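S.K.: my questions concern the predicted model and sequence given below.
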Amino acid sequence: MVTFSALVAGLFGLLLLGGGTYLVTLGGSAYYVLAGGGMLITALLLYRRSAQALTVYAAVLFGTLVWALWEVGFDWWQLGPRGGLPVLLGLWLLMPFVRWHLKRAAASPSLASPPALALVVACLLSAGVAGWSMFVDPHDINGRLPEKGGQTAADQRGIPDGDWWQYGRTPLGQRYSPLAQITVDNVSHLKEAWRYQTGDVKRPEDVGETTYQVTPLKVGDTLYLCTPHNWAIALDAATGKEKWKYDPEAGLNPNRQHQTCRGVTYYRDAAATAGAACAERVYLPTSDARLIALDARTGSVCTGFADQGALHLETGMEHKPAGYYYSTSPPVIAGRKIIIGGAVNDNYSTQEQSGVIRAFDVDTGALIWNWDSGNPTETAPLPPGRTYTTNSPNSWSVFSVDEILGLVYIPLGNQVPDQLGMGRSAHVEKYSSSIVALDVETGRDRWVRQTVHHDLWDMDVPAQPVLIDLTRPDGTTVPALVGPTKQGDVYVLDRRTGEPILPVTEIPAPGGAIPEDFTAPTQPVSALSFMPRPLQEKDMWGVTMFDQLACRIQFHQLNYEGRYTPPSLNGTLVYPGNFGVFNWGSVAVDPERQVMFGMPTYLAFTSRLVPRADIPPPGENEKGSEQGLNRNEGAPYGVVMGPFLGPLKIPCQAPPWGYVAGADLNTGEIAYKHRNGTVYDMTALPLPIKLGVPGIGGPIITKGGVAFLAAAVDNFLRAYDLTTGKELWRARLPAGGQATPMTYSLADGRQMVVIVAGGHGSIGTKAGDYVLAYALP
């Protein structure tokens, strides 16, 4: 055993010395060189059966403990990779079958001998520090949100309390329900009331990003939803029994980056005779770029709308490559206009469809206005023979509407290719990655608030803006907009003008773009921000000290000067990454308490520009994806993107990667921020370890003081105390819950909570086709 121990210590030493030497040449920590040298000396002494091996190894362990505490303090998840294997090796060396065979120890095999005692003390100190750190969370913010707000009643825009008519429940997008039957005191008693399976399951020929992200609507006694392959379905709200199902036969296309549907749009024609055909309609966006009008009662096509019931969204596009353009989010309706954008594939080609926003007559489908961010002043319907601007910034997320102000609020993305900024027009530079307010009647823009200047990182505004009337400290009420962003800033703006309510400042940004491009000298930052601090070498992580060392080497090999480090041929660390701190799930806002609840996520990505000559031809079965090689056909560079992972395919940055958080919208203060989610579905063993995991999806809030959220990569729906962020209840889901839940009440007053569980392709959660409802017994 002594020889075997020497071999292990020698192998560890060689790996640490070799890798550590390379790390030092990159400007990294010298610890691994010193530790590797100490382990090699330990190995040599073990080979000679010298008891001094225990003394030397005790020094290595002491040094490791001091170094680890100096780098990360009492952070258990950071201490583990640094000390786990060294402590285990120390305990192994203290075993009698090793210790008794060492010279000068055989005569005195007791643990009280000086060499053994030194190692015992080092192991005990390490264990004590580890034990103490398990009760300390240096990342936690533990506070409370105010329990009384500035308003006595929420503005529900005439929607019945028990219904959920739009994606964010109302045109304001608050994801807030005035129902209060479920409270912080009784939510732990929630039980499954019914479940329904749509039958739309993931297929082998689907693209990787086939995801189930829908939030159902509830109108009267019926739920309306869509599926990843764009089926529209109506269910009985009380029982979950199917009323009707419609399949638009949108087909499959390997060039689609996304195969999903986030929701349908409901409309009741006040001028139509009650009960008449298509007096109530459901509008279904499809992945083959159509918008289809259906009778809400029967599911039959309303042939009086557009072309026999279908609006063809590629009309007016100069280029129409199949699978490159579709609407993944439900349109909004205001002033008898249905207003819709579209998702344009990221980084496929310089000849893709336009990101134009259009308003159509809700009854006939006739085009009323078009706002093209590449040509923003001409909003009159595009005449025959003219086309919209190719690749102009698009909006793939959900809009919000203030019909009193007559404005629709658009979260805008970037012009593709996302990582290449040369040749962009002045209009693109103005509107890219911004929130734009458009006049509902004319389509003209009233104001624009840009969240990233000269975006080279795919930091499009991903989330539906949330509208709320804020009561300010002086007693005045300001119509506000809350805009979460991928980079973690939450903009709180006057929605009449776009001017900040909470301050927005400009800070210096890194330079160093490729010669053909440039970077903006400054970037905006909101006073309310969940942006992470810049990564450092000490933030690199792994299961062991060896894969952590590999991540440290990767960190130094990549270009990184903090947020907004520009893309490069060498490879750039992008943090926050493409998933964003906030994504399409947005945040939920309580309009009475004037607070927000959200799920900030922190995952670093990498990007590397690839010269056109070095890009291989497409593979035979290549499918669309946002990860891996994005070809950027027609541009001088493609780009390789993906999460920043170590050799074991786990994140190189240390956890936590996901939180739940609450903030006061009047003060901008973050009241709490707690780790969210476990590794239960991330590892081979179902371990309920609350690491703080990433997720994608959104929360809701109820008047009962409860917030509901699934979204995390473990398959659970959870309820939280809105005031403190404490988890109150959770239910195991049969598949990934990467959708935003909703809540409604039945005729008898019973409150239901509904979540769709179907998984998410990018984060690899279990696929399914479930709709689940929960209620109190």
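M.R.: Received it, and whenever you're ready, just let me know what you need.
S.K.: from here on, contacts and neighbour counts on C-alpha atoms
M.R.: OK.
S.K.: so who does Pro566 touch?
M.R.: Listed by Cα atoms under 8 Å, 6 or more residues apart in numbering, the contact set of Pro566 reads 456-457, 510-513, 519, 572.
S.K.: can you tell me the element it falls in?
M.R.: Using DSSP states H and E, Pro566 falls within no helix or strand.
S.K.: is it true that Gly443 touches Ser373?
M.R.: No: using Cα atoms under 8 Å, Gly443 is not in contact with Ser373, being 11.2 Å away.
S.K.: use this one as the comparison:
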Amino acid sequence: MIRVVIALLILLLGLAMTAGGGWLVSLNGSPYYLVAGAVLVLCALLLLMKRRSALGLYALLLIGTLGWSLWEAGLDWWALAPRGALLVLFGLLLVIPGVTSPIRGGRAPLLLAVLLSTAVAAVGYYQDPHDLNGELPGPVSPDAGHSELVPKGDWHAYGRTALGQRYSPLTQITPDNVTRLRRAWVFHTGDTDTTTFEATPLKVGDTLYLCTPRHELIALDATTGVERWRFDPDIEPELNRRRQICRGVAYFPGHRQPPLATVERTNPQPEEMLAATGSERDSLIDPEDLHCEQRLFLPTADARLIALDADTGERCARFGDNGEVNLWNGMPNPEPPLYYPSSPPAVTDQLVIIGGLISDNVSVSQPSGVIRAYDVDDGRLVWNWDPGNPERTEPLPEGETYSASSPNSWSVASVDEALGMVYLPMGNHTPDQWGEQRDPDAERFSSSVVALDLATGKVRWVFQTVRHDLWDMDVPAQPSLLDLDTPQGRVPVLVQPTKQGDIYVLDRRTGDPVLPVREQPAPASLGYQTVATSQPSSALNFNPPPLRERDMWGATPVDQLFCRIRFRQLQYQGRYTPPSEQGSLIYPGNFGVFNWGALAVDPVRQVAFTSPSYLAYVSTLVPRKDDHSRHVSSRGPGANENYGAPYAVKMKPFLSPLGLPCQQPPWGYVAGADLRTGEVVWRHRNGTIGYPSPIALPVTIGVPDIGGPIITAGGVAFMSGGLDNKVRAYDLTSGRTLWEDHLPIGGHATPMTYLDDTGRQILLVVAGGHSAIGTRGPSRDAVIAYVLDDAAAEKDVDQVR
């Protein structure tokens, strides 16, 4: 009876592989599946007829499969397993005494084939062809890691400082003691309606500040995690989005120079203001503003920018209209779901500078991507830079609007006040996958890094990372600023990661490349729209090699076969294959090798800690019959409909029928790079089989990361954004994983670290999951503090109302 069941299962597998293999051959694919399927069908029939030759034939199939697998994949266990594991399992069952009775003899060759296949797989398991071992260099510039404007134990901005380095000069946690990290306290925000908690908290003095996905701002005691106050911006519930995002708030510590508003209000001579100190300068400040000397800026989902007193959470009444400015002022196409600021603004001594997110691919008539600079004291608009009208930066008169659908900056900006520039990572010109109706003047800023003059908003330089972007390859991450030692001397540089995997190292004074950048030929047009003939690429990059049919993957030969068929059906000419009606394979996909989590740089060692991810996507153009019907969406505002364009677009990950990525792992790494040489020094798989499997197993496969890393001067890097719901510590020198803890749900925000009032270094992790990637867990609103204390007892500080 067992023999019959096994024979029928082998017959079903053989029929599926024969049919699919024939289809694959018709698409000029590998003939293996057709041949192997036919052999499986014959083996099954021979088993049913109780023929001894069935076992010998099956042994030949295993040996042939092993040889073909090694030829295609080498000694890569994760690539070998789906090719042969199921066949080896059937072979093992067939050699068990009694299973194939009354067939006598013939088991020895099959047993040998099973043992050989298993032995090769075992060798492959302990070898990783994707692993790169090395050690990053030690410190270069001893004094480069500390800003006098931010105390060592604080974290004042999204990237700790306005330079966006995500580097802390704290040294208490080291590779030698990091395994002693224990939970000190857990706070629950109470915002559990969404699973897109991306906020990186700030720490100022003895207080933590964070925003929830619903844009509530919460102040916590930095030592105990006890809530001090909470501000609710009172957003209309119907404006809440399915993936509403607040990545953080911005902090203003008080003036280092005379405030702009004060100069205008009292009209002193400029030299008098600059010379004023102490009580003299205090006398020039309106007493009504003293309670807001230190303030927070909260962006909201209904497009407001609110100023709050950092001590009390009360509105700063002199800022705008009762503490807020309306970002819809001057906006074309004012439809609330289409625009809001998802990231914290940049703050200087005089200005608060803010961009905003524009919904991708809704229509050709979207709000503007304008960047605006407001006086930090009174909320007066000082300048506006509109990529569709870049020369006119003076505030628009009442009644005029900015240009529609221009490239936006939805991520986090960086600032160098000494050079007088703000650096903006720019998104794509919408619609992302249709480029025939774009403003050519505005498109030069699409998917670029733009440096604006702080005083005037004028363009100082622009560096475009993708020409005529048709792939949603926004520049998604905050630039990191540091001073780099080069053969030509020390150079102030900007380090910019991109979705396509390039990391550009530019002179931030001019935008000129410090590490080489070369132009590469790009795929030709597929006839739907014009394309750029070439694309830039940096010498420092994590660009994956082009996909091949042999790179397709699955848990079994059947879903791997499905992925091979789909690969052959899709348009694919390598990186930058244009979208098509047939469906185009986009790799890297718009999830990005790097996304808004960016990377972390150590300005002392002049190195970067990165977390590249690799997922392929499919982009399909869908002809539109009119400008108002839904073609690809089910509800508002109409994602990917491209109203007004000839095509809507379908964007989805390239997955097998089992929901697994169609390209073989690893899908995610941690990697260390020397920024002076552009060399990737080490690279290791990151994350276990908890993703995408519903069962967590301690087997390192390499999963995507969405979040971001930090670096400490103690030589430890931290990251919590892997899709297996873990926070991990890494040795910065080698990339070796030192410690990990299981989170209640994915920690898809960048961690941060600070000193509490008792002098303990705290690691803070926000764990709230992310609906776009389907992370699962029981808690969606956790803020978790870790401390070096073997006796630390976890306290659940839950004071939600």
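M.R.: Okay, I see it. Computed from a prediction, not measured in an experiment: that's the story for all the values here.
S.K.: where does the TM-score land?
M.R.: Put the two chains on top of each other and the TM-score (TM-score structural alignment, normalised by the length of the first structure) is 0.95; 757 aligned residues with a Cα RMSD of 1.9 Å.
S.K.: ok so, going back, which of the contacts of Pro566 of the first structure count as buried?
M.R.: Buried members of the contacts of Pro566 of the first structure, scored by 16 or more other Cα atoms under 10 Å, are 456-457, 510, 513, 519, 572.
S.K.: okay if I get the residues you listed as a markdown table plus secondary structure?
M.R.: Formatted as a markdown table, those follow (DSSP: H, G, I helix; E, B strand; the rest coil):
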| residue | secondary structure |
| --- | --- |
| Leu456 | coil |
| Trp457 | coil |
| Pro510 | coil |
| Ala513 | coil |
| Thr519 | coil |
| Thr572 | strand |
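S.K.: from those residues, pick the one nearest Leu223 of the first structure.
M.R.: Proximity of those to Leu223 of the first structure (Cα to Cα) peaks at Trp457, which lies at 38.0 Å.
S.K.: how about the closest one, what's its match in the second structure?
M.R.: When the second structure is aligned by TM-score structural alignment, the residue opposite Trp457 of the first structure is Trp471.
S.K.: the nearest residue in space to that match that is not next to it in sequence: neighbouring residues, count only.
M.R.: If the residues on either side of it in the chain are set aside, Trp471 of the second structure comes closest to Gln433, at 5.6 Å by Cα to Cα, 6 or more residues apart in numbering. The criterion is other Cα atoms under 10 Å. On that basis, Gln433 of the second structure has 30 neighbouring residues.
S.K.: contacts only, for Gln433 of the second structure.
M.R.: Counted by Cα under 8 Å, 6+ apart, Gln433 of the second structure has contacts 361, 469-472, 579, 649.
S.K.: the first structure: which residue goes with that one?
M.R.: Under the alignment (TM-score structural alignment), Gln433 of the second structure maps onto Gln419 of the first structure.
S.K.: that match sits in which helix or strand?
M.R.: Going by DSSP H and E, Gln419 of the first structure is not in any helix or strand.
S.K.: same question, the one 5 residues further on
M.R.: For Arg424 of the first structure, there is no host helix or strand (DSSP H and E).
S.K.: that one: neighbour count?
M.R.: 15.
S.K.: likewise the one 3 residues further on?
M.R.: Residue neighbour count, defined by other Cα under 10 Å, stands at 15 for His427 of the first structure.
S.K.: check for me that it belongs to a strand.
M.R.: No: using three-state DSSP, the assignment for His427 of the first structure is helix, not a strand.
S.K.: one step back: what's the most distant pair in the contacts of Gln433 of the second structure?
M.R.: Greatest spatial distance in those: Asp469 and Val649, 14.7 Å, computed using Cα to Cα.
S.K.: more crowded one of Gly443 and Ser373 of the first structure?
M.R.: Between Gly443 of the first structure and Ser373, counted using other Cα under 10 Å, Ser373 has the larger neighbour count: 28 against 25.
S.K.: which position in the second structure pairs with the more buried one?
M.R.: In the second structure, the residue equivalent to Ser373 of the first structure is Pro387, according to TM-score structural alignment.
S.K.: for its match, which non-adjacent residue is spatially closest?
M.R.: Ala442 (5.1 Å).
S.K.: which residues does the counterpart of that neighbour in the first structure contact?
M.R.: Matched to the first structure by TM-score structural alignment, Ala442 of the second structure sits across from Val428. Val428 of the first structure is in contact with 373-374, 392-393, 415, counting by Cα under 8 Å, 6+ apart.
S.K.: now swap in Val525 of the first structure and tell me
M.R.: Applying Cα under 8 Å, 6+ apart to Val525 of the first structure gives the contacts 489, 504-507.
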